[in-house]
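Undergrad: Have a look at this prediction, sequence included:
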Amino acid sequence: MGRLRTVLSAALQDPARHGGESLRVTEPGLVGRVAAADVIAEAPLPGFDNSQMDGFAARSADLTPGEERSLPLAGVVPAGSAAPSLPEGATAAVMTGAPLPEGADVVIPVELTTAGSFQDLLPQSDPGASGPPSGWTARSVTFTELTAEDLSPGRFIRPAGSDLEAGETVLRAGEVLTPARLGLLAALGRATVSVRPRTRALVLATGDEVRRPGSTLRPGQLHDANTPLLMAGLESLGVEAHAASAASDDVATFTDVVEELISQYDPQLLVTAGGISAGAFEVVRQSLADRGIEFGSIRQQPGGPQGWGLIPADGRRPAVAVVCLPGNPVSCAVSLETLLRPALASLDASCPPPHRIAVTLAEAVESRPGVTQYRRAEFSPASTDDAAQLPTVRLVGGPSSHLLGHLARADVLVELTEDDTQVPAGAERHALLLTGRRLP
């Protein structure tokens, strides 16, 4: 993976690709994007002392633990209104989140009054009126069963700046946006956030025999499964993917089409599927080998044939990383998970890394020596109710790379190392949780 990471790094981290775009914090699809700049809190959070619950603001010196006492009700402070000063020897009703009246140092829950609720303590508002209720000046509130803890200064008060002080860094460049971070930016009054552009990829369908889904097939032709598979896979990795076709087995034609598409889409990453083995009509290999793309085979099944490299920058465009995957859909999907995903995740914070888990094999497994096999498997019911037990998996089909239906059923790819020629039932192995699947 080291060579692949180097190739991707040269294209993804090219200074010509740097920059950011300002998006509203309510923009759909922001979760998972990467911040392009630090964000500093311009104001404290909360911005003012406020009540932690519905209750009564008071001076702790006006009340005594264990002693029932009544205080005149000097006002009602709903959330979102300005708070008046609190007269000495009085109390004010405050709602959750309402600003604390000046002079108060405790909030006493409404439950610690003889009434137990606001219903009988406060007059009802006129439905047509605005602002807090009027006519409260002759009312009083009786507190009962107060403890020393209830009257400790600061009780049930959220002080200004108790969450964040003004000047604190609340988001750093390179951090991934989460729902909580977006909520924090909004709470601080930030309407927009600067994010890095998503990695831009071009997925290229190749081969004279490949046709779009929905088209009528002639003998020897097949529908293109790789393009939707790769598009969905790359999107799940935080990549902005575009699809195009260069369905020609003529090397000169294919080369010209690739150049035109690169100019049109300006991708950082070009991903192809098929046309890279040792056959006579392997147009991808025949065309791109002269552009510095290396082709060969790795000790992995499915996904042995691979190609990657860098189309250097020229005066018209920055460098483009090229990843050439095998043509069989399962080989393509496995390569995306085992090679491209970890390399991207090491460079791009918006790309989730592979989700590796430990599993128990429900049955004995045989694997070829000298290669790392990734076998499709699905979760099976555990043999015990022990919550600490590893998930049990049962293989789906064999190792062949054309079994796409079996991949669609699978939950994980079980990793069998080069030495795992005979693995007994009950053995523990690592597995990759497939995108869209959940642990049982």
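TA: Cool, got the structure. Numbers count the residues shown, from 1 in each chain.

Undergrad: from here on, contacts and neighbour counts on C-alpha atoms
TA: Noted.

Undergrad: Which parts of the stretch 151-300 of the chain are helices?
TA: With DSSP state H, counting those that start in this stretch as the criterion, the stretch 151-300 of the chain has helices at 179-187, 226-236, 251-265, 283-288.

Undergrad: Mind giving me the packing neighbours of the longest one?
TA: Using 3 or more C-alpha pairs under 8 Å, 6 or more residues apart in numbering; DSSP states H and E as the contact definition, the elements that helix 251-265 packs against are strand 240-246, helix 283-288.

Undergrad: quick one on the thing from earlier: so for Ser140, which of the helices of the stretch 151-300 of the chain sits nearest?
TA: helix 179-187 (35.8 Å; C-alpha to C-alpha).

Undergrad: For the closest one, buried residues please.
TA: For helix 179-187, burial by neighbour count (16 or more other C-alpha atoms under 10 Å) applies to Arg181, Leu182, Leu184, Leu185, Ala186.

Undergrad: swap in stretch 302-315?
TA: Buried-residue list, stretch 302-315, by 16+ other C-alpha under 10 Å: Pro302, Gly303, Gly304, Pro305, Gln306, Gly307, Trp308, Gly309, Leu310, Ile311.

Undergrad: Now for Ser9, how many residues are close by?
TA: Here the neighbour count serves as a burial measure; for Ser9 (other C-alpha atoms under 10 Å) it reads 17.

Undergrad: Return the list of helices and strands in contact with the helix or strand where it lies.
TA: Secondary-structure assignment from DSSP states H and E places Ser9 in helix 2-12. For helix 2-12, the helices and strands in contact under the criterion 3+ C-alpha pairs under 8 Å, 6+ apart are strand 305-311, strand 320-325, helix 341-345.

Undergrad: which residues are in contact with the longest one?
TA: Same thing as strand 305-311. Strand 305-311 has contacts (C-alpha atoms under 8 Å, 6 or more residues apart in numbering) with 4, 7, 10-11, 276-277, 285, 291-298, 319-326.

Undergrad: ok, and here's another one to check against it:
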Amino acid sequence: MRVYGVVGWKNAGKTGLMERLVAEITGRGFTVSTVKHAHHTFDVDHPGKDSHRHRIAGALEVLLASGARFALMHELRGAEEPPLEAHLARLSPVDLVLIEGYKRDGHPKVEAHRAETGNPLIAPDDPTVRAVASDVALEMDRPVFDLNDTRAIADFILHEVGLIAAPTAPATTAPPPLRNDCFALPPGVYWTPVDDALDLLRARLHAVTEAEIRPAPDAGGRILAEDVTAIRANPPLPNTAVDGYGFAGGRGEGLHEMPLVPGRAAAGDRPGAVPAGQAIRVLTGAALPEGVDTVILQEDVTAEGGVLRFHGPVKQGANTRKAGEDVQAGEVILAAGTRIGPAELALLAAAGVAEVSLRERLKVGVISTGDELVEMGEAARDGQIYDANRPMLLQLVADFGHEAVDLGRVADDSAALRARLDAAAAQVDVILTSGGASAGDEDHVSALLTEAGAMQLWRIAVKPGRPLALGMWQGVPVFGLPGNPVAAMVCSLIFARPAMALLAGHGWQEPQGFDVPAAFDKRKKAGRREYLRARMRNGRAEVFASEGSGRISGLSWAEGLVELDEAARDIKPGDTVRFIPYGSFTS
């Protein structure tokens, strides 16, 4: 019996790889069976079903049979778990048995690996792991495949078990993650929940922007390509937090008097020295002179005739800042992927950082398609509408922190669109299109991506929206957004925004929503996640009067979105809903 395993730690992608391998290998005409090892109690039939009732009543084995399939359920009832060999012996003859799990058994295996899980590889210490399928490049003593290159992995396994001759192309280290199939859905998946779609984007996209060294003051709005360490401590020396008088040590109860030394210590002065038992005038931010470790507020003293008088107690170290209490020299102060804002610029300056490694801004091209569109300012004939999507999307891209590139409007003409996409691929990192992304006669975006072998139409369980065309054009990711402006904006906020943040090197960005009471009634059906145009008034979320996706005015009326999950709900005023402000998508 030919067997081959797929192993990996939790969330490494082994189940998805198994699913794709079964589809790939059976698609070549081979017969395949699978064995899945579960590390927990599992069930395969539902309470109340006849077979379940038989087992619960005490049957050792229940054979469930129909004209379509049969299944044998065997209760161990405390007996030792059978070895893998015993399970394999139960299977009918096939060309290949693929095994998920059983990583400690001695059969040959491929290890699935995702870098973001942070788990170590099994392969280095296990010779039964004959190859690794990874989402990042690895240098190893055995073949490494792109985790999404199902054909190459299948070739390797089939050759290993003797079902095909050696693959024509030798295994190499994993290529860059962005490939023509990076948006491919698992076999058999045609309707994608929102969270699954987001997980797919998160797993398959990676930073594409290059790094450059720039002066720190020019870093505003940019993304760090590398961690930044402090050049100097902040504060560099112990200093005073208030205007007052400094001396050594604390003081107990009662009246205290001490002579004042001439002069003062102000911010920027070079600290001198203060003799023991004497005090000096200090101003906020001044480095503490030698012999001073405590400061009393000027409002709490009298200073006459060269003598300082105050009542205790005063704690030693009061009203002072220690050197490096904010930042230590050599400490990582900002991590790679951080977007630089005003606070980060202040921190860079305080830590003495003059230059930083920054990612180039992600260049995002925006194209509108359709014969019905005209530009603002042009005369519109009957049946024509003004292009609302392009100015909206260009501003959204800029608000996301990327470089927006206006690629203009293209009529419903395949050759013209092809030329525009060719030109765009040479100058931008991502392309956003609106319209022409479905499957109609004039949907040229999807037609061209399909012709290029890089088209995936994700039917997402979302309202408004649903169809989202994803593909690659000459190595550049293309997001085919709906033509309806409301759906185009919602899909941009929910799907394109976090995807572009990853491509820009900023990392996956979750919008920050919060629970609020509703100020509306709504009966929602189960099945799709819905986003309602909403705003906050008097502590409650109001929604736009119409849910019609053609009502563009609702986008401006709103201040954000109310998110309703896939479950059915009957919402009444006062019920809790999740509100996501527009600003959460752009911060």
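TA: Ah, there it is. This structure is a prediction, so every number in the text was calculated from the model and none was measured.

Undergrad: Quick check: TM-score for this pair?
TA: Counting by TM-score structural alignment, normalised by the length of the first structure, the TM-score of this superposition works out to 0.78. Behind it: 390 aligned residues with a C-alpha RMSD of 3.0 Å.

Undergrad: how about the helices and strands packed on helix 251-265 of the first structure in JSON lines, adding distance to Pro353 of the first structure and mean neighbour count?
TA: Written out in JSON lines, the entries for these read as follows (distance: least, C-alpha to C-alpha, whole Å; neighbours: other C-alpha atoms under 10 Å):
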{"stretch": "strand 240-246", "distance to Pro353 of the first structure": "17", "mean neighbour count": "18"}
{"stretch": "helix 283-288", "distance to Pro353 of the first structure": "28", "mean neighbour count": "24"}
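
Undergrad: Turn those into TSV, columns for distance to Gly66 of the first structure.
TA: As requested, these are arranged in TSV below (distance: least, C-alpha to C-alpha, whole Å):
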stretch	distance to Gly66 of the first structure
strand 240-246	65
helix 283-288	86
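
Undergrad: one step back: out of the buried residues of helix 179-187 of the first structure, flag the one nearest to Ser367 of the first structure.
TA: Ranking the buried residues of helix 179-187 of the first structure by separation from Ser367 of the first structure, with C-alpha to C-alpha as the measure, puts Arg181 on top at 45.8 Å.

Undergrad: The closest one and Ala37 of the first structure, how far apart?
TA: Distance from Arg181 of the first structure to Ala37 of the first structure, counting by C-alpha to C-alpha, to the nearest Å: 14 Å.

Undergrad: shared neighbours, these two?
TA: Overlap between the contact sets of Arg181 of the first structure and Ala37, as judged by C-alpha under 8 Å, 6+ apart, is given by Leu171.

Undergrad: Now the helix holding Ser9 of the first structure: buried residues?
TA: If you call a residue buried by 16+ other C-alpha under 10 Å, then helix 2-12 of the first structure has these buried ones: Leu4, Arg5, Thr6, Val7, Leu8, Ser9, Ala10, Ala11, Leu12.

Undergrad: The third one and Thr421 of the first structure: what is the separation?
TA: Counting by C-alpha to C-alpha, the separation of Thr6 of the first structure from Thr421 of the first structure is 32 Å.

Undergrad: Also the first one?
TA: When C-alpha to C-alpha is the yardstick, Leu4 of the first structure and Thr421 of the first structure sit 28 Å from each other.

Undergrad: next one: the second one
TA: Separation of Arg5 of the first structure from Thr421 of the first structure (C-alpha to C-alpha) stands at 30 Å.

Undergrad: Likewise for the last one?
TA: For Leu12 of the first structure, the distance to Thr421 of the first structure under the criterion C-alpha to C-alpha works out to 39 Å.

Undergrad: returning to what we had before: can I get the helices of the stretch 151-300 of the first structure in CSV including distance to His18 of the first structure?
TA: CSV is the format used below for the helices of the stretch 151-300 of the first structure (distance: least, C-alpha to C-alpha, whole Å):
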stretch, distance to His18 of the first structure
helix 179-187, 22
helix 226-236, 20
helix 251-265, 17
helix 283-288, 27
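
Undergrad: Which one of those helices lies nearest to Leu202 of the first structure?
TA: Nearest of the helices of the stretch 151-300 of the first structure to Leu202 of the first structure, taken as C-alpha to C-alpha: helix 251-265 at 7.2 Å.

Undergrad: in the closest one, what counts as buried?
TA: Within helix 251-265 of the first structure, the residues that count as buried by 16+ other C-alpha under 10 Å are Val251, Phe254, Thr255, Val257, Val258, Leu261, Ile262.

Undergrad: swap in stretch 365-377 of the first structure?
TA: Val365, Ser367, Arg368, Val371, Thr372, Gln373, Tyr374, Arg375, Arg376, Ala377.

Undergrad: Nearest spatial neighbour of the first one, chain-adjacent residues omitted?
TA: Looking back up the chat, that one is Val365 of the first structure. Leaving aside its chain neighbours, Val365 of the first structure sits nearest to Val423 (5.1 Å; criterion: C-alpha to C-alpha, 6 or more residues apart in numbering).

Undergrad: Nothing else from me, thank you.
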